[in-house]
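sequence? don't have it. structure:
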């Protein structure tokens, strides 16, 4: 996978979260292993969001019911308590609930806030995973959730106020996605550490590490939780099995009718299972599976198209220069899904077919960081016009 995100921009975003640790120290000693409380105060954290911005969102933004949640003392508050009968958010009820001690939660706010979205995009390259933000605004002396662990790794960025944090035990194994903490069933382990997360500080908590946070002092707390939504080797191997099965005809046969009921044929069925497992091992392609995963990762990133409409309001001239937008992933791939030949560029939300001549030149120009139609020597000018326009529309290129 090739993308325009420079090592400097991605490492800067990570260093903001992990300093004084270097990225190498963080990945070696903490990632997916143990929590890390960075006590260094980083003003950049407070630049990402503010209480005034939350006030503006609640007061003036479009708020579908799923755009806001509330919780108090470890329990979620039903949407019916802060929405109207038609499902619209009752903004006054949200603020009144906050006054009464409830935490305001804005899930996936990065989709509605450009600064948070750019920050998430800058982290996706270094983690090789999608990232998201959830925002928590908690009144003094309150907490939204009880002791629990998450099924994904998180960075907690304390934007305003402070939180009293408690860190408990770890699971023996990392949880799968969806394998969340079950209150009253799962053991959080013994209390291991207690500390205050101050304004401008950051905390990393691996998935499976139980924790709880309560607002510290007499000021409300505002923090950003950045979730790292990794894919696992189990996900990769399942895709490899599916990909290999396309070339193993016997995998398409139905299960034996007596599989569940006839113990007498158990040995024969077990032998079939082992034979097919070996066939998968012999047939599975790492390269094909990697191509599918990387392409899906790029497509699912989500576009960043600010400025694109203005750029497309006028015809794009031969010497109009465009730069490659920061933090947008892309990849050049062979496009042989239908048995044909050719190449394509994969973008968030789209795959654009390319002739070989254009693909080679486009890959070079994008790697160089800027593009103008006059840079290319191609016979099909209509293809060039269409591709450059589409790259602007889908956000890879922005007017210089």
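Received it, and whenever you're ready, just let me know what you need. On a predicted model such as this, the values are computed, not experimentally measured, just so you know.

all contacts plus neighbour counts: C-alpha atoms, from now on.
Fine.

need the contact list for residue 108.
Going by Cα atoms under 8 Å, 6 or more residues apart in numbering, residue 108 touches 67, 132-135.

Now intersect those with the strands, please.
132-135 (DSSP state E).

Of the residues you listed, which is the nearest to residue 251?
residue 132 (37.1 Å; Cα to Cα).

surely the closest one meets residue 110?
Yes: Residue 132 is within contact range of residue 110, at 6.8 Å (criterion: Cα atoms under 8 Å).

Name the residues contacting each of the two.
Listed contacts common to residue 132 and residue 110 are residue 120; contacts here mean Cα under 8 Å, 6+ apart.

Neighbour count: these two, which is higher?
Neighbour totals were compared for residue 132 and residue 110, and residue 132 leads with 24 against 21 (other Cα atoms under 10 Å).

Name the SS class of residue 167, please.
Look at residue 167: counting by DSSP: H, G, I helix; E, B strand; the rest coil, its state is strand.

still on that earlier bit, which one among the ones in strands among the contacts of residue 108 gets closest to residue 393?
Distances from residue 393 to the ones in strands among the contacts of residue 108, taken by Cα to Cα, are shortest for residue 132, at 23.5 Å.

Structure two is appended below for comparative analysis:
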């Protein structure tokens, strides 16, 4: 694999459609792969450079050992700076010693630090239609970093280097939530699955599935790609926000009125609520959820800080930084709904916007060719510049 993996790459040989219908949210699944296929996503040299060059506060960077968090003061020190007060600095010897003794190094949100991982997150956000966070786990010992536990999000685990032992203990409460009325009970008995995740393998783990992970006495580096899928609770919360436009729902309830007053109000609220629960309410919610998803941080300097907004040469690449953007055709128009905005263009812009929609880099030249002969080069560049102004497109 030479490029950034897509969802199809992660779940092969299972088809993406089959993954959605038979695996996602239902069961864990291991997908075997060739050793080294993920190596370029995050080489050890890039991790070393990040640890050296970034100021990484706890808990974004932390160590875990035998199910407990290692006290941060045992491997860092606070140093004075001229303008920013004290900042943490990693201590080489204590940190390395704790890793040799079996601690696991955890680094959160690495999609913001390493460009290939950021590209992976954008690709998977487009494919899965949910926000993605990628955390890194590195270990060397024979202990486990965390006790048997469950997570409140779905996850893909990508084994970049080495291997780790995974034990899956099943589900005790289907589809648990971060804010829930009841916590899942730890399952009794032996694991339902016990296996080694090898270099190049992928594991899919739905939320609520109890598991534990152990190092096996050799180096291991893996990424956990977490995402929260939309639920009925999310839909109801979204609908509650939509109801704020209706005076009936903003009006105070008749707490001190008669029982008949309260019954009448309940009937009015129920009727208005049911009227909004149309057959397409799920589609409306998911479309709006995608359209509101924030843009990824990518400035595109120096170009975006200049009047031209774009590189002069058409061989340069641009990409949409809103992986879940939605196109809405109109009467002679095409609208791009993204990052909470709705940008309306003439219908002739549709081929360019459609080409950009997968959020993959494309050369300006390619986009000019896609638009021809309806739009000329100058118009295409003006369209791209408008997208840059609104923060939804960036030079590569």
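Okay, I see it. Just so we're clear, the structure is a prediction, and the values are computed from it rather than from any experiment.

TM-score of the superposed pair?
TM-score for the superposed chains, counting by TM-score structural alignment, normalised by the length of structure 2: 0.77, backed by 368 aligned residues with a Cα RMSD of 3.8 Å.

out of the ones in strands among the contacts of residue 108 of structure 1, which are buried?
Listed as buried from these are 132-135; burial here means 16 or more other Cα atoms under 10 Å.

In space, what's closest to residue 383 of structure 2 - neighbours in sequence excluded?
Excluding the flanking residues, the one nearest residue 383 of structure 2 by Cα to Cα, 6 or more residues apart in numbering is residue 349, at 7.9 Å.

oh, I was asking about residue 326 of structure 2
Once flanking residues are discounted, residue 326 of structure 2 sits nearest to residue 337: 5.1 Å by Cα to Cα, 6+ apart.

Please apply the same query to residue 342 of structure 2.
Nearest non-adjacent residue to residue 342 of structure 2 (Cα to Cα, 6+ apart): residue 336, at 5.7 Å.

what does residue 55 of structure 1 align to in structure 2?
Alignment note (TM-score structural alignment): residue 55 of structure 1 maps to residue 48 of structure 2.

with structure 1 superposed, average distance for the one helix or strand that match maps to?
If you go by DSSP states H and E, residue 48 of structure 2 is part of helix 44-53. Once the two models are superposed, helix 44-53 of structure 2 sits on average 2.0 Å from its counterpart in structure 1 (mean Cα distance after the TM-score superposition for structure 1).

List of residues touching that helix?
With contact meaning Cα under 8 Å, 6+ apart, helix 44-53 of structure 2 is reached by 90, 113-114.

Now for those residues, which sits with the most neighbours around it?
residue 90 (19 neighbours).

I'd like to know how far the residue lying closest to that residue once chain neighbours are set aside sits from residue 148 of structure 2.
Closest residue to residue 90 of structure 2 apart from its sequence neighbours, by Cα to Cα, 6+ apart: residue 76 at 4.5 Å. Distance of residue 76 of structure 2 to residue 148 of structure 2, given as Cα to Cα, to the nearest Å: 28 Å.

Repeat that for residue 199 of structure 2.
Residue 199 of structure 2 is 23 Å from residue 148 of structure 2, by Cα to Cα.

More neighbours: which of these two?
Set residue 199 of structure 2 next to residue 148 and count neighbours by other Cα under 10 Å: residue 199 wins out with 24 against 16.
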